[in-house]
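**Q** here's my sequence, what's the structure:
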Amino acid sequence: MSSVNGIGGVSSVNIQSMDLETALMMVQQQRTQLLDAQLNSQIQGVQNRNDQISKLNNVLSSLNAAQAAFPGDAKPDATIKDWNDDKVHQIEIPINDAIQQAGLADLGFGSSAGQTSAQNYRDGTAGTLPSGSNVMKGSTTKAQIDAAIAKVKGQIDSLGNSQQMDMLRLQSLTNKRNEAFDVMTNFVKKMQESRSSIIGNMR
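**A** Alright, predicted model coming up:
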């Protein structure tokens, strides 16, 4: 039995019971709906990638601030001097907040515990984070900060390249969807004109 599968919950339609015009119209409607679904999915993918790039840029900005806290002649194994509560709030917490929001699991940091904003911590009462390679702290070295910056830049570049391909696919889907809609619109118009002509000849 010939049928056209529905999209988004639309039930299958038996085209054998339809006249040719109605069957063709239904097929074209289904094609337009499919392209709409693909287009919406592609748009959501582009938006998600944009959001992640924005989050990574926040991480990069925070890491650059930490890098700027080192003197120009700092050695790779140097840590930020005079580490205190002010620097925890100015450098450590912003970096760890940004890393958490971006969902980064590994930036090559050591295993000591660091801090984040209390509202970003699971119980909302303490700012202490578990130790991990994605947690910046006072013992984090210049070499680790530099390596993290390079890694985040690489991720941003990779997402940017993927974004270009996404935009090309989005444009292609948009063109196909518009073409399908135009075909359907023209088909409806011709059907109406044909029926009007038949009715006119019957008078």
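
**Q** please make it C-alpha for all contacts and neighbour counts, starting now.
**A** Fine.

**Q** and the helix or strand harbouring Leu63, what does it pack onto?
**A** In this structure, Leu63 sits in helix 20-68 according to DSSP states H and E. With contacts taken as 3 or more C-alpha pairs under 8 Å, 6 or more residues apart in numbering; DSSP states H and E, helix 20-68 sits against helix 93-102, helix 142-202.

**Q** how close does Ala148 get to Ile99?
**A** Per C-alpha to C-alpha, to the nearest Å, Ala148 is found 11 Å from Ile99.

**Q** what about these two, which has more around it?
**A** Taking neighbours as other C-alpha atoms under 10 Å, Ala148 and Ile99 compare with Ile99 leading, 25 against 21.

**Q** that one and Val59 touch, don't they?
**A** Yes - the pair Ile99 and Val59 qualifies as a contact (C-alpha atoms under 8 Å) at a distance of 5.9 Å.

**Q** hang on, the earlier thing: need the helices and strands packed on helix 20-68 in CSV (columns: distance to Ala23).
**A** Formatted as CSV, these follow (distance: least, C-alpha to C-alpha, whole Å):
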stretch, distance to Ala23
helix 93-102, 49
helix 142-202, 12
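
**Q** residue contacts, Ile156?
**A** For Ile156, the contacting residues are 53, 56-57, by C-alpha atoms under 8 Å, 6 or more residues apart in numbering.

**Q** who wins on neighbours among those residues?
**A** Within these, most neighbours by other C-alpha under 10 Å means Leu56, with 23 neighbours.

**Q** second chain to compare with the first, below:
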Amino acid sequence: MTVNDLAHRVRSRRALRAVQDQRVRLLDQQLSSQVNDVQKRNARVVTLNAAIPALNAYVAGPTDESLATAIAAARPAVESHVLLSATSDSTEVRTAAADLVATLRIELDAVTDTQQMDVLRLAGLTDKRSEAFDLMSSFLTKMQGSRSSIIGNMRSTRYRSALSSGTAPPSPAASTSPASRTGSTTSSSASTTSASPSLPR
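**A** Next up is the predicted model:
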């Protein structure tokens, strides 16, 4: 494989990584939006669960005090209702409270069903996000390997080019070969012999 081939492969993987980065960002946005929806529904469930028992308590034991408690609990659950303007217990107020309980129960059941679907959506988005990050990690590893291959091939190509032109530096192995060491030792011995003084006979 040539350097150009490797460079083309790196460019292709960079393009794929850009696409994968965009996919991860979209998944993050969807996941964040889904989490916000879940939090809102959870808060709504808490509000409904607080209002329904208070209203039931008033219907079961209608007094001005239990009515005030029911109205305080129901006010966050509904924007407007005839019960909210009641000031004292009456048959009409009790009927309105019972009707409101039925309405809030229907909404609570619907929100609870939606919560179950939210859990499935969150699990699916989380799995997709994990897969996207795994793919990004794989892309980064492959790109790093391709860069290393390109650098190695470039160094090898330059060395062969310099070697063919006679400008390549000598191989370190050649300077320390056994033949070189033997020649050096012989020359050193000859030099030592010629420099030694002759002993008188």
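
**Q** how alike are these chains, TM-score-wise?
**A** Scored by TM-score structural alignment, normalised by the length of the second structure, the superposition of the two chains gives a TM-score of 0.64; 145 aligned residues with a C-alpha RMSD of 2.3 Å.

**Q** after the helix holding Leu63 of the first structure, next one along is what?
**A** helix 85-87.

**Q** okay, buried residues for that following helix please.
**A** Within helix 85-87 of the first structure, the residues scored as buried using 16 or more other C-alpha atoms under 10 Å are Lys87.

**Q** quick one: residues contacting Val24 of the second structure.
**A** Residues counted as contacts of Val24 of the second structure (C-alpha under 8 Å, 6+ apart) are 129, 132-133.

**Q** keep only those residues that stay in contact in the first structure.
**A** Retained in the first structure by both residues aligned by TM-score structural alignment, their matches' C-alpha atoms under 8 Å are the following of those: 129, 132-133.

**Q** of all residues in the second structure, which one is nearest the centre?
**A** Phe133 (5.4 Å; C-alpha atoms, centre = their mean).

**Q** which residue packs closest to Val3 of the second structure, ignoring adjacent ones?
**A** Nearest non-adjacent residue to Val3 of the second structure, counting by C-alpha to C-alpha, 6 or more residues apart in numbering: Ile150, 5.8 Å away.

**Q** the one you found maps to what in the first structure?
**A** Under the alignment (TM-score structural alignment), Ile150 of the second structure pairs with Ile198 in the first structure.

**Q** one more: Asn49 of the second structure?
**A** By TM-score structural alignment, Asn49 of the second structure lines up with Asn57.

**Q** tell me how far the match of Ile150 of the second structure lies from Asn186 of the first structure.
**A** With C-alpha to C-alpha as the criterion, Ile198 of the first structure and Asn186 of the first structure are 18 Å apart.

**Q** hang on, Arg49 of the first structure packs against Asp157?
**A** No - applying C-alpha under 8 Å, one finds Arg49 of the first structure not in contact with Asp157, separated by 11.8 Å.

**Q** of the two, which one has the most company?
**A** Arg49 (18 against 13).

**Q** that older thread, mean deviation of the helix holding Leu63 of the first structure from the second structure?
**A** Compared with the second structure after fitting, helix 20-68 of the first structure deviates on average by 0.9 Å (mean C-alpha distance after the TM-score superposition for the first structure).

**Q** that helix vs helix 142-202, what angle?
**A** Relative orientation of helix 20-68 of the first structure versus helix 142-202 (axes from the mean of the first three to the mean of the last three C-alpha atoms, to 10 degrees): 160 degrees.

**Q** Asp118 of the second structure -> the first structure?
**A** So Asp118 of the second structure corresponds to Asp166, using TM-score structural alignment.

**Q** neighbours of Leu84 of the second structure, how many?
**A** Leu84 of the second structure is flanked by 19 other residues according to other C-alpha under 10 Å.

**Q** residues of stretch 83-101 of the first structure that come out buried?
**A** Judged by neighbour count (16+ other C-alpha under 10 Å), stretch 83-101 of the first structure contains these buried residues: 87-88, 91-100.

**Q** tell me the span between the first and last residue of that stretch.
**A** Using C-alpha to C-alpha, one end of stretch 83-101 of the first structure lies 24 Å from the other.

**Q** now do the same for Leu140 of the second structure: its match in the first structure.
**A** When the first structure is aligned by TM-score structural alignment, Leu140 of the second structure is paired with Val188.

**Q** excluding its backbone neighbours, what's nearest its match?
**A** Once flanking residues are discounted, Val188 of the first structure sits nearest to Met25: 7.7 Å by C-alpha to C-alpha, 6+ apart.

**Q** gap between the residue opposite that neighbour in the second structure once aligned and Met136 of the second structure?
**A** By TM-score structural alignment, Met25 of the first structure lines up with Arg17 in the second structure. Taking C-alpha to C-alpha as the measure, Arg17 of the second structure falls 7 Å from Met136 of the second structure.

**Q** Asp118 of the second structure too?
**A** From Asp118 of the second structure across to Met136 of the second structure, the span is 27 Å (C-alpha to C-alpha).

**Q** cool, Ser180 of the second structure as well?
**A** Note on Ser180 of the second structure: its distance to Met136 of the second structure, by C-alpha to C-alpha, is 52 Å.

**Q** of those two, who's got more company?
**A** More crowded of Ser180 of the second structure and Met136, by other C-alpha under 10 Å: Met136, with 18 against 12.
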